[in-house]
Structure formats: structure tokens, C-alpha cells
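Chemist: Build the 3D model from these lines:
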Amino acid sequence: MAAADDLIAFLAPKLGTEIHVGPWLAVDQGRIDAFAAATGDIQWIHTDPERARHESPYGTTIAHGFLTLSLLPFLTEANAPGQFERNYPGMRLRVNYGLNRVRFPAPVKTGSRIRARTVLAALEPLGAAVQITYEITVEIEGEAKPACVVEQLFRLSP
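Modeler: Reported below is the predicted structural model:
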């Protein structure tokens, strides 16, 4: 229990604040096509640039919402070297517990750059473990609306 209490004491001053801004990532057609192939979601709005140019309200192909969501580990640098040790002292294991809310307010057009902003939203002790809730906003460079807004939960154990 001490490790959980120590982690909560370490993180509590950061509650409600932006704790990380990730790197920009360009979302190109190759990445979109690879995601379509991996998931079987080959809808033309994602995979047919010529048709999208003429028929899509966006004038181009767009990334799958779930592609944007699947990029969260990269966009938040969740697994960058040293990140775990710096942000979760005393813990040895982090498990993705799931998502509370996911919204895709704006499409990610092919060639756009996106990045994630992370706010520490909640901390909850769970015996020897701690549950952390992050509010993550994936922004699109030059756009007013974000690509994705999500609450992500992790459970950390000593």
C-alpha cells in the first residue's frame, strides 16, 4: 500500500493540469492503407484518394477514427525510454484498463499532422494499485477542432 500512497502523493499536485504534449506525427496514405488492411476497414473514404477527391466532403481521404485512437501510445510517448520510471516511481506494471469516453470531433485528412495533449484527470487508490485517468486531446495542426478527445484509464501496480 505504501507504493500506491507514494505514487498518489507524487502525482496529486499535477491533478487537473496538462502533464504532457506529444510529438507531431504526419498521417500519410501509407499509414491509413496499412491500418485498413490490418482491420479490414477498407471504406473508400479512407482508401481511395481519387474517389475521395470527387465524392468526399473533405476533398481527400481521411484517417480512420480508430487509427487515431490506436496511435495514442506514440502520441503520448507512453512507452518512451525512461517515461515509466519518471512518471510512476515505485510501480513496476502499468495496464491499459480502457476508455471512458471517445469522440472524434474532426477528421484527420491525409497528410495532416496530429499530436496529443494529456491532462491528469483523476487518481484512485485500488488497494496496492492506483488507477489513473487521463484526458487526452489529439489536435490537428492548423485546425480549430480536435481529431479525438478521450478519457483513458491505466492501473499501476507495485
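Chemist: hey, let's count contacts and neighbours off CA atoms from now on
Modeler: Will do.
Chemist: ok now do the most centrally placed residue in the chain, which residues does it touch?
Modeler: The chain has residue 72 as the residue nearest its centroid, 2.7 Å off, counting by C-alpha atoms, centre = their mean. Listed by C-alpha atoms under 8 Å, 6 or more residues apart in numbering, the contact set of residue 72 reads 78, 116.
Chemist: Please generate a structure for the following sequence too, so the two can be compared:
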Amino acid sequence: MVVVNSYEEFEAHLGKEIGISQWHTIDQDQINKFADATLDHQWIHTDEEKAKNEGPFKATIAHGYLTLSLIPYLWKQIADIRNIKMEINYGIESFKFGQAVVVNSEVQLKAKLQSITNLRGITKVIIQATLIIKDQPKPAYTGDVMFLYHFN
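Modeler: Now for the predicted structure:
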């Protein structure tokens, strides 16, 4: 895990891979809870029998937005940003989904610091986020996520 205490320490990682999270298993319970939270109960996510018999993946798959929502959780396994008053999820850009995440797949986040900007004392970072699926050749997605850090 990378520890960052200041803008300058963050800047030292510019253009570099910061790290990779631990593996996280996306199980049916998590998919169902996400479906309930977002009111998205499309059968390809929640109907295990129909997905097995009629679906293109022969099993349910995680919602694309579920996989995106894991970014803050997995990012905190990669970088410990200290000495801050506040952290804000600021935005996402240019995400491309490359492959579906089948139920019970293990995923991990790979993060690279694309850019860092000092916005009048607020640190804006753009992290290239790639969600790797264990034993699969293509990632679930790649794109840029933005965070704002208010260092003390």
C-alpha cells in the first residue's frame, strides 16, 4: 500500500502505477443487494436459473455500475491518503466495459496516477482504473476516476 501525506508525495507517483488491490469476490448476494438498491432487477443479473439456461454467459453477471461502485473500496486498499480534511469522489471519464463479470468472479483494481493538479490548495487527481477479472484475458473496464483531496 502506498501512503500519501501531501500533494508533493502524490506528485512523485505521476505517470506510474500506484498499485493493485486485493481480490474481491462478487457473489450473488452482492448482485441482488445492488439490484435492490438501484431498482435494476434485469434477469441477467438476478434470475440465476434463466441466466444459466438462456443467458449468453450461462450464469448471472454483475451490473456494470456495481463494478464501478467498487472503486472507492478497492482504491483504499491501494493508497492510504493521510493528512486530509476531506476526500470527494469528483467524477469518472471515458470508461469502457471490456468484459462482463460473471457471478463469483474475483476482481481487483489496478491504479495508475494519470494527472495531478493543484486547484488553489485542493488536490485533483485522475487515476486510471482498470478492473482485472481473475483468469480472464480482458479487464472488466478501464477508465479514469477523479478524486479531490483537501490536505491539511
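Chemist: how many neighbours does residue 39 of structure 2 have?
Modeler: 10 (other C-alpha atoms under 10 Å).
Chemist: brain fart, residue 29 of structure 2
Modeler: Look at residue 29 of structure 2: counted by other C-alpha under 10 Å, it has 12 neighbours.
Chemist: host element of whatever residue of structure 1 lines up with it?
Modeler: Counting by TM-score structural alignment, residue 29 of structure 2 corresponds to residue 30 in structure 1. Using DSSP states H and E, residue 30 of structure 1 maps to helix 29-39.
Chemist: ok, average deviation of that helix from structure 2?
Modeler: Once fitted to structure 2, helix 29-39 of structure 1 is off its aligned match by 0.6 Å on average (mean C-alpha distance after the TM-score superposition for structure 1).
Chemist: Identify all contacting residues around that helix.
Modeler: 41, 42, 46, 47, 61, 62, 63, 64, 67, 110, 111.
Chemist: separation between the residue nearest to the centre of structure 1 and residue 148 of structure 1?
Modeler: Using C-alpha to C-alpha, to the nearest Å, we find residue 72 of structure 1 at a distance of 10 Å from residue 148 of structure 1.
Chemist: mind checking the end-to-end distance for stretch 57-64 of structure 1?
Modeler: 15 Å.
Chemist: Could I get the buried residue list for that stretch?
Modeler: For stretch 57-64 of structure 1, burial by neighbour count (16 or more other C-alpha atoms under 10 Å) applies to 60, 61, 62, 63, 64.
Chemist: Stretch 113-128 of structure 2 aligns to what range in structure 1?
Modeler: By TM-score structural alignment, stretch 113-128 of structure 2 lines up with residues 120-135 in structure 1.
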